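Q: how would this look folded up:
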Amino acid sequence: MRVQRSYKSESVPGANVSGSGTLYLVATPIGNLEDMTMRAIRVLREADLIAAEDTRQTRKLLTHFEIHTRLVSYHEHNKSASGPELIRLLLEGQSIALVSDAGLPAISDPGADLVAEAAEQGIAVVPIPGANAALSALIMSGLPTERFLFAGFPPREKKTLGKWLKDLAKERATLIMYESPHRLGKTLSAMLEAFGDRRIAVIRELTKKHEEAIRGLISECIGWFEEHSPLGEFCLVIDGANESESDGQGENEVWWAELDVEAHVSHYESTMDRKEAIKQTAIDRGVPKRDVYNEVNR
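A: As a prediction, this is how the structure comes out:
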């Protein structure tokens, strides 16, 4: 095994004792500008240049804190060209601060590739901690925090999403993932099918004015968002599998599995009116209410 060592000196900008510069991974606010740390402001001011995922967004942040460091673009679509150039500058002794749109860089963004190459070249990589949406959502979710897995963004294609969730279904750790508002309903429905009806916290707009956490079972959250349009960016925190689920016992067993839609609705009509029965059936099956309504009224 090869052991890599890099040396840094943060007190003075420029080259380290090894001759190369330093790659700083600088956390930026995820909504509230008051979450910007004094250390982050200093590093952004002292770095030779700042590499940003979205220069327009970052320029607003720099203007607010009166930071005038040169700004360059580094994102998914130009990383193959920009990455080697940034590594060259680092090897020449320049210091570079890497930032993402919000939160910690190198998490679900191309910054991870730059960090990997910098480490391979023996360049010092220094994290500047700060706001992070995934961990912020976890600690306010009310779900277990002693073991967790960050899964990033779910796949967009339905078949791929189903397999991706199935692969996570036996994971005992609390699951954390990001999702956009226009895909939230489909993801929750696919999650109900893959995981069963687990506890979940659906958290949006962290640190912003309309920060909100919806906690309950997956089916209950599906019902909530049928009545309230999803707005903002979401973090989903999902309870891990219990012992029987992780051992593969009783996977996806549901009482209504052998019923057709009409029989499913009829079961609920013994205790509630037809409208509520249709709504509950839709929640159970993870489908829109109108699909159930159309099925039973053909």
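
Q: when you work out contacts or count neighbours from here on, use the C-alpha atoms and nothing else.
A: Noted.

Q: what segments of the stretch 51-200 of the chain are helices?
A: Ranges of helices within the stretch 51-200 of the chain are 55-64, 79-91, 111-120, 133-141, 158-168, 184-195, based on DSSP state H, counting those that start in this stretch.

Q: helices or strands next to the first one in the packing?
A: Think helix 55-64. Applying 3 or more CA pairs under 8 Å, 6 or more residues apart in numbering; DSSP states H and E, we find helix 55-64 packed against strand 71-73.

Q: single out the most deeply packed of the helices of the stretch 51-200 of the chain.
A: Most buried of the helices of the stretch 51-200 of the chain, by mean neighbour count (mean count of other CA atoms under 10 Å): helix 184-195, with a mean of 21.

Q: residue 232 reaches residue 182, doesn't it?
A: No: counting by CA atoms under 8 Å, residue 232 stays clear of residue 182, with 9.5 Å between them.

Q: of the two, who's got more company?
A: A direct count of neighbours by other CA atoms under 10 Å for residue 232 and residue 182 places residue 232 higher, at 16 against 13.

Q: please generate a structure for the following sequence too, so the two can be compared:
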Amino acid sequence: MTYPNEKQNKWPEASKAIPGLKSGLYIVATPIGNLRDITLRALDTLAAADVIVCEDTRVSGKLLSAYDIKGKMIPYNDHSDEKKRDEIIRKIKDGQSVALISDAGSPLISDPGYKLVRQARQCGVMVTAIPGASAVIAGLQLSGLPSDRFAFIGFLPNKQKARQSFLRDWAGLQSTLVAYETGPRLLDALGDIAEIMGPRHVSVARELTKMYEEVRAAAVSELIDHYKDKGAPKGEIVLIIEGAADKVWSDAEIEEALQKALLSMKTKAAATYVADLSGRPRKTLYDLALQISGKF
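A: Below is the predicted model of the structure:
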């Protein structure tokens, strides 16, 4: 994460406009790379909050230190249980203001926290959001792919079988898809995208807002060739995948797709998969898949 120099670490005096916060849960977005990408309202909230709930106190401590914020931090992550949530809700009910932040970006977007928000709402405490940086949105904006409709699908599964099954579930959606991936798994992920989703355009956005930010957008086959030649990239990666094309499938294309699907899927699953891709009725494709299976 990029930090400002010491002489730049103060924000305008407007921050003093909030001497205290109403008790409640404040979901605060933090920078995704460049420390200057934080809102004045976020700084005001973090400075005024009684408690700051964060994934890793070491990571968040660097952010707070850069802006001379001396808040009380308590950890909350994927391993936190109901007891920890009860503790946080109790603080709010006792009149304290609690700010929830993640290591980077907008909390709850592939980060822990939704159970805490749900419990807070069920308990009737005030919950509000202080919006800001998001790798999902930044990657989508830079991709050059349609942004009027998109779906964020989180991290792709680690293992190939699970990843391919996951991609099949989304293959028929005619909306841009946004996912997170790591450098070491990128080439395998691109290969599975090509195999399951076909010849689509994909954008690989990495190190967003940082010094070595890079966005590479091309046909998935070109990206595969590039990373085979150059090796796995470093840094955090956002994958933006072109949505399914609105096309009319020929009978030959339908049969070819079913034959390929049947190599790795059962008859019903193959029919459902091709139906989602093509828009053809599942019952029709199931009957055709049975016929094709009889040919093997």
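
Q: any idea what the TM-score comes out to?
A: Scored by TM-score structural alignment, normalised by the length of the second structure, the superposition of the two chains gives a TM-score of 0.77; 241 aligned residues with a CA RMSD of 2.2 Å.

Q: can you list the helices of the stretch 51-200 of the first structure in TSV and add distance to residue 103 of the first structure?
A: Converted to TSV, the helices of the stretch 51-200 of the first structure look like this (distance: least, CA to CA, whole Å):
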stretch	distance to residue 103 of the first structure
helix 55-64	12
helix 79-91	19
helix 111-120	12
helix 133-141	7
helix 158-168	25
helix 184-195	21
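
Q: those helices: which one's closest to residue 228 of the first structure?
A: Checking those against residue 228 of the first structure by CA to CA gives helix 184-195 as the closest, at 11.1 Å.

Q: for that closest one, give me the average deviation versus the second structure.
A: On superposition with the second structure, the mean distance recorded for helix 184-195 of the first structure (mean CA distance after the TM-score superposition for the first structure) is 0.8 Å.

Q: residue range in the second structure corresponding to that helix, please.
A: Aligned using TM-score structural alignment, helix 184-195 of the first structure spans residues 186-197 in the second structure.

Q: pick out the residue closest to the middle of the second structure.
A: Centroid-nearest residue in the second structure: residue 154, 4.1 Å away (criterion: CA atoms, centre = their mean).

Q: name the nearest residue to that residue, ignoring sequence neighbours.
A: Using CA to CA, 6 or more residues apart in numbering and skipping residues adjacent in sequence, the residue nearest residue 154 of the second structure is residue 179, 5.0 Å away.

Q: so what's the residue count around that neighbour?
A: For residue 179 of the second structure, using other CA under 10 Å, the count is 19.

Q: you'd agree it is up against residue 153?
A: Yes: between residue 179 of the second structure and residue 153 there is a contact at 5.3 Å, judged by CA under 8 Å.

Q: how many other residues sit next to whatever residue of the first structure lines up with residue 236 of the second structure?
A: Using TM-score structural alignment, the partner of residue 236 of the second structure in the first structure is residue 233. When neighbours are counted by other CA under 10 Å, residue 233 of the first structure registers 15.

Q: how about the contacts made by residue 233 of the first structure?
A: Contacts for residue 233 of the first structure (CA atoms under 8 Å, 6 or more residues apart in numbering) come out as 178, 179, 180, 181, 204, 205.

Q: what sits against the fourth one?
A: Taking CA under 8 Å, 6+ apart as the criterion, residue 181 of the first structure is in contact with 230, 231, 232, 233, 234.

Q: next step: those restricted to strands.
A: Judged by DSSP state E, strands contain the following of the contacts of residue 181 of the first structure: residue 234.

Q: circling back to that earlier point, quick check: the gap between the residue nearest to residue 154 of the second structure and residue 244 of the second structure.
A: 16 Å (CA to CA, to the nearest Å).

Q: likewise residue 257 of the second structure?
A: Counting by CA to CA, the gap from residue 257 of the second structure to residue 244 of the second structure is 15 Å.

Q: and for residue 104 of the second structure?
A: Going from residue 104 of the second structure to residue 244 of the second structure by CA to CA gives 31 Å.

Q: again, but for residue 284 of the second structure
A: Taken as CA to CA, the span from residue 284 of the second structure to residue 244 of the second structure is 21 Å.

Q: re earlier: residues contacting the residue nearest to residue 154 of the second structure?
A: Contact analysis of residue 179 of the second structure by CA under 8 Å, 6+ apart lists 136, 152, 153, 154, 155, 156, 238, 239, 240.

Q: which residues does the first one contact?
A: By CA under 8 Å, 6+ apart, the contact list for residue 136 of the second structure reads 152, 178, 179, 238.

Q: more crowded one of residue 257 and residue 244 of the second structure?
A: Taking other CA under 10 Å, residue 257 of the second structure and residue 244 do not tie; residue 244 has more neighbours (21 against 17).

Q: number of residues surrounding the residue lying closest to the more buried one once chain neighbours are set aside?
A: Excluding the flanking residues, the one nearest residue 244 of the second structure by CA to CA, 6+ apart is residue 174, at 4.5 Å. Neighbour count of residue 174 of the second structure, defined by other CA under 10 Å: 16.

Q: what does residue 247 of the second structure give?
A: Neighbour number of residue 247 of the second structure under other CA under 10 Å is 9.

Q: cool, and residue 50 of the first structure?
A: 26.

Q: let's verify the equivalent of it over in the second structure: helix, strand, or coil?
A: Under the alignment defined by TM-score structural alignment, residue 50 of the first structure corresponds to residue 52 in the second structure. Here residue 52 of the second structure is recorded as strand under DSSP: H, G, I helix; E, B strand; the rest coil.
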